[in-house]
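**Student:** sequence and computational prediction follow.
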Amino acid sequence: MERGNYSLVTEFILIGLTDHPKLQLPLFFLFLGIYVVTVLGNLGMIILIGLSSHLHNPMYYFLCNLSFIDFCQSTVITPKMLVNFVSEKNTISYSDCMTQFYFFGFFAISECQMLAVMAYDRYVAICHPLRYSLIMTYQVCSWLVSGVYALGLIGATAHTGCMLRVFFCKEYAINHYFCDLLPLLKLACSSTYVNDVVTLVSSTFNIFFPTLTIICSYVFIIASILKIQSTEGRSKAFSTCSSHIVAVGVFFGSLAFMYLQPSSVSSMDQGKVSSVFYTIIVPMLNPLIYSLRNKDVKISLREVIKRTF
C-alpha cells in the first residue's frame, strides 16, 4: 500500500496500567511516592559521590553514571504517567510519543551496557587487585562510559528511525502507560519487518551480550573469592558484588520477560506489569540497594552530613 491510502495518526491514547476509575487515585499517589524516592535517591547518590573524595574511584564513577541514567529514565516515563492518572483523556501527540520512545530507548540501552561495565569493573577489582589501578585508569573509565552512551545513542536512533517509517491509521490506542516498542508495533498498518529485525538484533546485543558478560564476570569472581583463605576477605569480596547482583537480576529479568518472549506467548497486560519493574521500580531501588548494602557509602554520607551541619 502507498502512503496516500493511510489516514495518519496525529495523537495516541495511552490506556495506562488500568482502566478502573477507583484505582486511578491510589495508583497516582503510589507512583508519585516512588518517583519522589527515585529523584531524591539518585540525585542524592550523584551529589554524595561528587562531594566525597573517598568515593572518587572507578566503581563509584560508574555508579554515579548509573544513578544519572536511572533518574533520566524515570523522568522520561513517570511524570506523563502521573498526569494520565488524573486526566480524563490520556492523549499524547505523535511527536511527543516518538520523543519519549527515543529517550526511553537511549536510557534503557545505556543501563544494560552500564551494568555490564560495572560487572567488568568488579571482575578486575577482585580477580586482578594488584593491577586494578593500572587497568581501570581514568582514561579507560571515560572511554567505557562514552561507549555506553554511544551504544545507547546508536540503538535509540536505529529504533526511532525505523519507527518513524511505520504508518498508523485506524488504531491509535496504545495498550501501555508509555510509548514502548512492542505496543506501538501492534498498532502498525504497514510492514514492521525491518522493525522486527532491528528489535531482534538490538535485544541480542543489548540484553543477551551484557547478560553473558555479567555471567562470565561473576563466574571468575566467584572462583577467585573461593580461593580467598580468610572468612573476612571472602565476606568483603561478596559484599562488594551483592548489590550489583541484585540490581542486575531485577533489571534484566523484567527486561527479558518483556522483549525476549515469543509474540504468541507474550501478553501486553503482563508486559505492562513487567515494564513497571525496569522503568519505575529499578530506578528507585538502585540507589537504595547500593547505599544500604555499602559501608563506604554510609561512611561518606556521615562525613558529608557532619561537614554540612
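**Tutor:** Thanks, I have it. Predicted model, so just to flag it, every value in this text is computed and none were measured.

**Student:** could you use CA atoms for every contact and neighbour count after this?
**Tutor:** OK.

**Student:** so Gln229 is in which element?
**Tutor:** Following DSSP states H and E, one finds Gln229 outside all helices and strands.

**Student:** look up how far Lys236 lies from it.
**Tutor:** From Gln229 across to Lys236, the span is 12 Å (Cα to Cα, to the nearest Å).

**Student:** just Met136 next, same as before
**Tutor:** 20 Å.

**Student:** can you give me the strands in the chain?
**Tutor:** 11-14, 91-93, 173-174 (DSSP state E).

**Student:** want to try TSV for these, with distance to Leu48 and mean neighbour count as columns?
**Tutor:** Listed next are these as TSV, based on distance: least, Cα to Cα, whole Å; neighbours: other Cα atoms under 10 Å:
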stretch	distance to Leu48	mean neighbour count
strand 11-14	37	20
strand 91-93	36	17
strand 173-174	39	20
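
**Student:** need those in CSV (columns: distance to Arg122).
**Tutor:** What follows is those, written out as CSV (distance: least, Cα to Cα, whole Å):
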stretch, distance to Arg122
strand 11-14, 41
strand 91-93, 42
strand 173-174, 40
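
**Student:** next, count neighbours for Leu30.
**Tutor:** 12 (other Cα atoms under 10 Å).

**Student:** got another, please set it beside the one above:
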Amino acid sequence: MTHQKNQTLAAEILIVGFEYLIAYRIPYFLFLLVIYTLTCFENLLVIFLVNKSPHLHSPMYFLISNLLFVGFVYTANLVPRMLHDLLSGRGVFSLLGCIIQLNVMGGVSNVESLLLTLMSYDRFLAICHPLRYSALMHTRLCLYLVIGFWLISSVIVAAICYFLIKVEFCGPVRINHFHCDFNTLILFACSDIAPLMFLTIVVSTILCATPFVAVVLSYTFIIMAILKIKSSKGRKKAFSTCSSHLVVSAIYFAIIFTLYVVPRSNNYFQVYKAMSFFYLYIIPLITPIIYTLRNQDFQKALQTTMSEMKQHVINVHF
C-alpha cells in the first residue's frame, strides 16, 4: 500500500504506542523493568545450567538452551529501547535504526520457528523410535543444525534488508506500536514494494506454514505412539517428556497465526499490539518456567550448583 498524503521523504520514524500510557509511565516502566529483569535472569540461568551440568548435555536440553537464547536476544533487541521510550512518552528512530531492529526481530523469529520444528522431531524420535534415537539424534548434529539455522536466517534477513533499504518512505511516519513494526511501516512506502512484499510473503509462508505442519505431524505420530502404550504409568511418563514443548509450540503458533493469518477487523491493530506485547514480554518469561517447573533434571542441576556456590563461599571466608 502506498502512502499518498505527504510526498516528503521520511528521515525519521515516530513510535507512538506509549502516548496513551503517558500518565502512568512510571508504574508501567517499573512493572516492565521487573518482568524484563526476571526474564533475563531465568533464561540465562537455564542456559548456564545446561552448559555447566554434565547430565544436561543431551540434544533435548541443548535445543532448549538455544531456544531460550533466541528469546533472550529477541527481548534484548526490543525491550531496553521500549523502556526508554516509555519514560519519554514516544520514541524517535532513524530509518536505518528501525530497519536494523526489524531485521533482528525477523532473524531470531526465523531461528525460533526452525528450532521448534527440530525439537518436535527430537521428541518424535525419542518416543516413536527410542532404540534408534542415539544414532539419529546427538548434540553434535544439533549444533550443526542450529548453526545452519542461523546462517539460513542471516541470508534471508540480508535479502529482505537489501530490498527494504531501497524502499522510500513518505513522512511523517508514525507507528502506533511499542517498537518498529513492518506491517505499519510499509503503509508509508511511496516507491515500488512489490519485490519486497513477494519475498516476505514467500519467506513467511515457508518459515511459518512448513514448521507448523511439521510440528503437527510430529505430535500426531507421538500421540498415536503414546496411546499404544498399555500401562497408564508408561503413557504418563512418555507424555511428560514432550508436554512442555507441546505447550510452548502451541502458544507460539497460536500467536503467529493470530497476528498474521486472522482477517483484519476494526480493532485489529489493538489486538495486534496486545498479542505482540504478550509475545515480547510474557512468552520469554514463562518459557523457562514451562520447561523447568516439573523437570527433575533441572531441579537437580540447580541444587548441585547452589551447593557448589555455597561451598565456594564458605571456603573463601574460612
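**Tutor:** Sure thing, it's come through. Not measured: the values here are computed from a predicted model.

**Student:** picking up where we left off before, Met136 and Lys236 of structure 1: which has the busier surroundings?
**Tutor:** Ranked by neighbour count (other Cα under 10 Å), Met136 of structure 1 and Lys236 place Met136 first, with 18 against 11.

**Student:** for the nearest residue to the more buried one once chain neighbours are set aside, give its distance to Ser266 of structure 1.
**Tutor:** Closest residue to Met136 of structure 1 apart from its sequence neighbours, by Cα to Cα, 6 or more residues apart in numbering: Pro58 at 6.9 Å. Pro58 of structure 1 is 39 Å from Ser266 of structure 1, where distance means Cα to Cα.

**Student:** which residue ranges of structure 2 form helices?
**Tutor:** Ranges of helices in structure 2, per DSSP state H, are 25-52, 59-88, 95-128, 133-136, 139-166, 182-185, 194-204, 210-227, 232-240, 243-260, 268-277, 283-292, 296-317.

**Student:** compare those helices and give me the one nearest Phe18 of structure 2.
**Tutor:** helix 59-88 (5.8 Å; Cα to Cα).

**Student:** how far apart are that closest one and its match in structure 1?
**Tutor:** Comparing helix 59-88 of structure 2 with its match in structure 1 after superposition yields a mean distance of 0.6 Å (mean Cα distance after the TM-score superposition for structure 1).

**Student:** tilt between that helix and helix 25-52?
**Tutor:** 160 degrees (axes from the mean of the first three to the mean of the last three Cα atoms, to 10 degrees).

**Student:** report the buried residues of helix 59-88 of structure 2.
**Tutor:** Using 16 or more other Cα atoms under 10 Å as the test for burial, helix 59-88 of structure 2 gives 59-72, 74-75, 77-79, 82-83, 85-87.

**Student:** equivalent analysis for stretch 179-195 of structure 1, please.
**Tutor:** Within stretch 179-195 of structure 1, the residues that count as buried by 16+ other Cα under 10 Å are 179-185, 187-190, 192, 195.

**Student:** how about stretch 125-132 of structure 1?
**Tutor:** For stretch 125-132 of structure 1, the neighbour count (16+ other Cα under 10 Å) marks Ala125, Ile126, Cys127, Tyr132 as buried.

**Student:** can you give me the end-to-end span of that stretch?
**Tutor:** For stretch 125-132 of structure 1, the first-to-last residue distance is 6 Å (Cα to Cα).

**Student:** what does that stretch contact?
**Tutor:** Under the contact criterion Cα atoms under 8 Å, 6 or more residues apart in numbering, stretch 125-132 of structure 1 has outside partners Val124, Phe220, Ile221, Ser224, Ile225, Ala237.

**Student:** with adjacent residues omitted, what lies nearest to whichever residue in structure 2 pairs up with Leu301 of structure 1?
**Tutor:** Correspondence of Leu301 of structure 1 to structure 2, assessed by TM-score structural alignment: Leu302. Excluding the flanking residues, the one nearest Leu302 of structure 2 by Cα to Cα, 6+ apart is Leu49, at 7.0 Å.

**Student:** what do you get for Tyr94 of structure 1?
**Tutor:** Nearest to Tyr94 of structure 1 is Glu11, by Cα to Cα, 6+ apart, at 4.8 Å.

**Student:** my read: the one you found touches Tyr172, true?
**Tutor:** Yes. With contacts counted by Cα atoms under 8 Å, Glu11 of structure 1 reaches Tyr172, the gap being 7.3 Å.

**Student:** could you report the distance from Lys236 of structure 1 to Thr78 of structure 1?
**Tutor:** 36 Å.

**Student:** same question, Gln113 of structure 1
**Tutor:** Separation of Gln113 of structure 1 from Thr78 of structure 1 (Cα to Cα): 22 Å.

**Student:** likewise for Arg131 of structure 1?
**Tutor:** On the measure of Cα to Cα, Arg131 of structure 1 and Thr78 of structure 1 end up 42 Å apart.

**Student:** tell me, how many residues neighbour the closest residue to Asn195 of structure 1 other than its chain neighbours?
**Tutor:** Closest residue in space to Asn195 of structure 1, ignoring its immediate chain neighbours: Cys162 at 5.9 Å, by Cα to Cα, 6+ apart. Neighbour count for Cys162 of structure 1, taken as other Cα under 10 Å: 17.
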